[in-house]
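Colleague: sequence and computational prediction follow.
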Amino acid sequence: MATSNGCHDTSEFACDSLFQWWVNEGIIHYPKAKSLLILCDGGGSNSSRHYIFKEDLQKTANALGLEIRIAHYPPYTSKYNPIEHRFFPHVTRACEGVVFDSVETVKTLISRTSTSKGLTTIVHILDKIYETGRKYAADFKEIMPIVFDTHLPKWNYRAIPQE
């Protein structure tokens, strides 16, 4: 889990979090992986409708040299996200009644979170200010290398690394 220090949830933050997870954890556990499957809610910073997310995702795929497949949950179905509803309540409980007086306090609390089924968390702080209101490049839609699936293309697509 990555947290952003004093700024907003943006598509750039979502993609930086994915990048940091891969270089710090993913590549260690999945060294032969050629692609990643990411399940995303339908709204927020990684919305299926936002081209800025697709542009940031493509940059991440390029930087990692990995195909990133996105499968968005349709609107109002995030309750079926297996990670969110099996793990986030435990994070909330770990933080109940605590005054967040520093980023380190939050990091420590979240790092201690686990479930009886063995889910644990690893926390990295992304110490960057993320700009809100960014727009995708003027020609991104025309030259976009994102490959949309034939089945439910607005929710399922791939960012394939470009040279």
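Modeller: Arrived safely.
Colleague: when you work out contacts or count neighbours from here on, use the C-alpha atoms and nothing else.
Modeller: Fine.
Colleague: assign a three-state SS to Leu36, would you?
Modeller: Using DSSP: H, G, I helix; E, B strand; the rest coil, the structure places Leu36 in strand.
Colleague: and it, what does it touch?
Modeller: By C-alpha atoms under 8 Å, 6 or more residues apart in numbering, the residues touching Leu36 are 66-69.
Colleague: any idea how far Gln20 is from the closest residue to Gly43 other than its chain neighbours?
Modeller: Residue nearest to Gly43 in three dimensions, not counting chain neighbours: Pro75, with 7.3 Å by C-alpha to C-alpha, 6 or more residues apart in numbering. Pro75 is 27 Å from Gln20, where distance means C-alpha to C-alpha, to the nearest Å.
Colleague: look at the two and report which has more neighbours.
Modeller: Gln20 (16 against 11; other C-alpha atoms under 10 Å).
Colleague: now the helix or strand encompassing the more buried one: buried residues?
Modeller: Take DSSP states H and E as the rule and Gln20 turns out to sit in helix 11-21. If you call a residue buried by 16 or more other C-alpha atoms under 10 Å, then helix 11-21 has these buried ones: 11-21.
Colleague: put this beside the first:
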Amino acid sequence: MGEESTLKAIQSKYEALRADINEAVRRRWAAAEARALGPKGIRLVAQATGLSLPTVRRGMRELRQGIPQEVFRARRPGGGRRKLTAKDATLLADLEALVDPATRGDPTSPLRWTCKSTLKLAEELHNQGHGLSAHTVGEVLHRQGYSLQSNRKTREGAQHPDRNAQFEYLNARVKEFQERGSPVISVDAKKKELVGDFKNAGREWNPKGQPPRVRVHDFVDEELGKALPYGVYDMGANEGWVSVGVTHDTPAFAIATIRTWWLEMGSVRYPKAKELLIIADSGGSNSARARLWKVELQHLADEMGLRMAVSHLPPGTSKWNKMSIG
């Protein structure tokens, strides 16, 4: 019998017996199995059952000495070291008061903004007369149903009574243009990125112990500058175009990106188009209030010979912009 099959056999027998035997019988049974397996028996039994090597060796000694089972007292239910929450009556209440979300931002709270650190929690509990380590704080929190979590964006804020009607209007307008075979695009500026050897989220495969070296501080490199992506998404063709600027997100840059998309992609796909619908956010370079955006857009319409219509998403709904989702 191979070692793997031996481990499975021992584990199967142990799982069948463990619920009905106490600690003393458990270690003697493990010792008997180990003795039957020979020199490697202690290691194999410990590996299969999860019992420690000293426990199995202790069972071996008891079998050799022939001491009756009645001499050994099995641990009674509830025996062993008492939990800290049972010995310290105020520990749980004091701990929950520290992590209570209602007191997290309270200036009088001793742990505002740091209440999720078990090290800080243990330090503050020690100041209150509770002696326990950061690891124990974590165990107590887990037993009480706590877990380490980050913030989640779920609060939308006030909902405008016409919000549904606004989106229904936008949807109807997009369908109207698409039914006529006219292009509909969604535009948006994406997150600015520093250019150079800066730290960024994510991981990649490298030789062990040789992580890529990046700068400690995220200061703009005067020579390389920043990358400013501005995207155009063709909602009918499910294709996109992104231009990357190196100065600022301005209406002139936004219009230049739309012009490039039209020359490189739009005019090829829609050679007979007479109109264009642009869906944009209410802020940024393509803001509904940006005068330069409207001026540059008129220049582009004259240049391309297209009737241009712009529909802006309501404030606070930019995440529904197709360009942002893409």
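Modeller: Thanks, I have the structure now. These figures come from a predicted structure and were not determined experimentally.
Colleague: circling back: next one: the residue nearest to Gly43 of structure 1 from Asp41 of structure 1, what distance?
Modeller: 8 Å.
Colleague: any idea what Leu119 of structure 2 aligns with in structure 1?
Modeller: Per TM-score structural alignment, there is no equivalent position to Leu119 of structure 2 in structure 1.
Colleague: so Leu119 of structure 2 sits against Ala134, correct?
Modeller: Yes - counting by C-alpha atoms under 8 Å, Leu119 of structure 2 touches Ala134, with 4.8 Å between them.
Colleague: so what's the residue nearest to Gly43 of structure 1 up against?
Modeller: 41-43.
Colleague: which of the residues you listed sits closest to Ala2 of structure 1?
Modeller: Asp41 (16.8 Å; C-alpha to C-alpha).
Colleague: any idea how far Cys40 of structure 1 is from the residue nearest to Gly43 of structure 1?
Modeller: Distance from Pro75 of structure 1 to Cys40 of structure 1, by C-alpha to C-alpha: 11 Å.
Colleague: return the subset of the contacts of Leu36 of structure 1 lying in strands.
Modeller: 67-69 (DSSP state E).
Colleague: got the residues you listed as JSON lines, with neighbour count and distance to Leu126 of structure 1 columns?
Modeller: As requested, these are exported to JSON lines (neighbours: other C-alpha atoms under 10 Å; distance: C-alpha to C-alpha, whole Å):
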{"residue": "Glu67", "neighbour count": "21", "distance to Leu126 of structure 1": "23"}
{"residue": "Ile68", "neighbour count": "23", "distance to Leu126 of structure 1": "21"}
{"residue": "Arg69", "neighbour count": "22", "distance to Leu126 of structure 1": "23"}
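Colleague: can you tell me which of those residues lies nearest to Ser111 of structure 1?
Modeller: Ile68 (26.5 Å).
Colleague: what do we get in structure 2 for that closest one?
Modeller: Per TM-score structural alignment, Ile68 of structure 1 is aligned with Met308.
Colleague: show me what contacts its match?
Modeller: Contacts of Met308 of structure 2 by C-alpha under 8 Å, 6+ apart are 275-278, 301.
Colleague: and Thr247 of structure 2, how far is that from Val187 of structure 2?
Modeller: 19 Å.
Colleague: the more surrounded of these two?
Modeller: Val187 (25 against 11).
Colleague: and the strands in the stretch 201-326 of structure 2?
Modeller: For the stretch 201-326 of structure 2, strands defined by DSSP state E, counting those that start in this stretch occupy the ranges 226-234, 239-245, 275-280, 307-312.
Colleague: pull out the buried residues from the second one.
Modeller: The reference is to strand 239-245 of structure 2. Buried-residue list, strand 239-245 of structure 2, by 16+ other C-alpha under 10 Å: 240-245.
Colleague: read off where stretch 252-271 of structure 2 ends up in structure 1.
Modeller: Under TM-score structural alignment, the counterpart of stretch 252-271 of structure 2 in structure 1 spans residues 12-31.
Colleague: got the end-to-end distance for that stretch?
Modeller: 25 Å.
Colleague: quick one: the helices in structure 1?
Modeller: 11-21, 27-29, 51-64, 82-95, 103-111, 140-143 (DSSP state H).
Colleague: Asn156 of structure 1: which of these is closest?
Modeller: The nearest among the helices of structure 1, by C-alpha to C-alpha, is helix 51-64 at 11.5 Å.
Colleague: just the angle between the helix ranked longest in structure 2 and strand 275-280, please?
Modeller: Scanning structure 2 for the longest helix, with DSSP H as the assignment, gives helix 163-179. If you take axes from the mean of the first three to the mean of the last three C-alpha atoms, to 10 degrees, helix 163-179 of structure 2 sits at 150 degrees to strand 275-280.
Colleague: report all helices and strands that helix 163-179 of structure 2 contacts.
Modeller: Packing contacts for helix 163-179 of structure 2, counted by 3 or more C-alpha pairs under 8 Å, 6 or more residues apart in numbering; DSSP states H and E, involve strand 184-189.
Colleague: which residues in structure 1 does the strand it packs on match up with?
Modeller: Counting by TM-score structural alignment, strand 184-189 of structure 2 has no counterpart in structure 1.
Colleague: helix or strand right after that strand?
Modeller: strand 193-194.
Colleague: helices and strands around that following strand, which ones?
Modeller: Strand 193-194 of structure 2 packs on strand 226-234, going by 3+ C-alpha pairs under 8 Å, 6+ apart.
Colleague: in structure 1, which residues correspond to the strand it packs on?
Modeller: Taking TM-score structural alignment, strand 226-234 of structure 2 hits no residues over in structure 1.
Colleague: next: stretch 282-298 of structure 2.
Modeller: Using TM-score structural alignment, stretch 282-298 of structure 2 pairs with 42-58 in structure 1.
Colleague: ends of the matching stretch, what's the gap?
Modeller: Stretch 42-58 of structure 1 end-to-end distance (C-alpha to C-alpha) = 18 Å.
Colleague: one more: stretch 103-118 of structure 2?
Modeller: First-to-last residue span, stretch 103-118 of structure 2, C-alpha to C-alpha: 17 Å.
Colleague: again with stretch 70-90 of structure 1
Modeller: Rule used - C-alpha to C-alpha; the end-to-end distance of stretch 70-90 of structure 1 is 26 Å.
Colleague: what number of residues lie near Tyr80 of structure 1?
Modeller: Tyr80 of structure 1: 11 neighbours (other C-alpha under 10 Å).
Colleague: list the contacts of the residue nearest to Leu39 of structure 1 when sequence neighbours are not counted.
Modeller: Excluding its sequence neighbours, the residue lying closest to Leu39 of structure 1 (C-alpha to C-alpha, 6+ apart) is Ala71, at 5.0 Å. Going by C-alpha under 8 Å, 6+ apart, Ala71 of structure 1 touches 37-40, 155-157.
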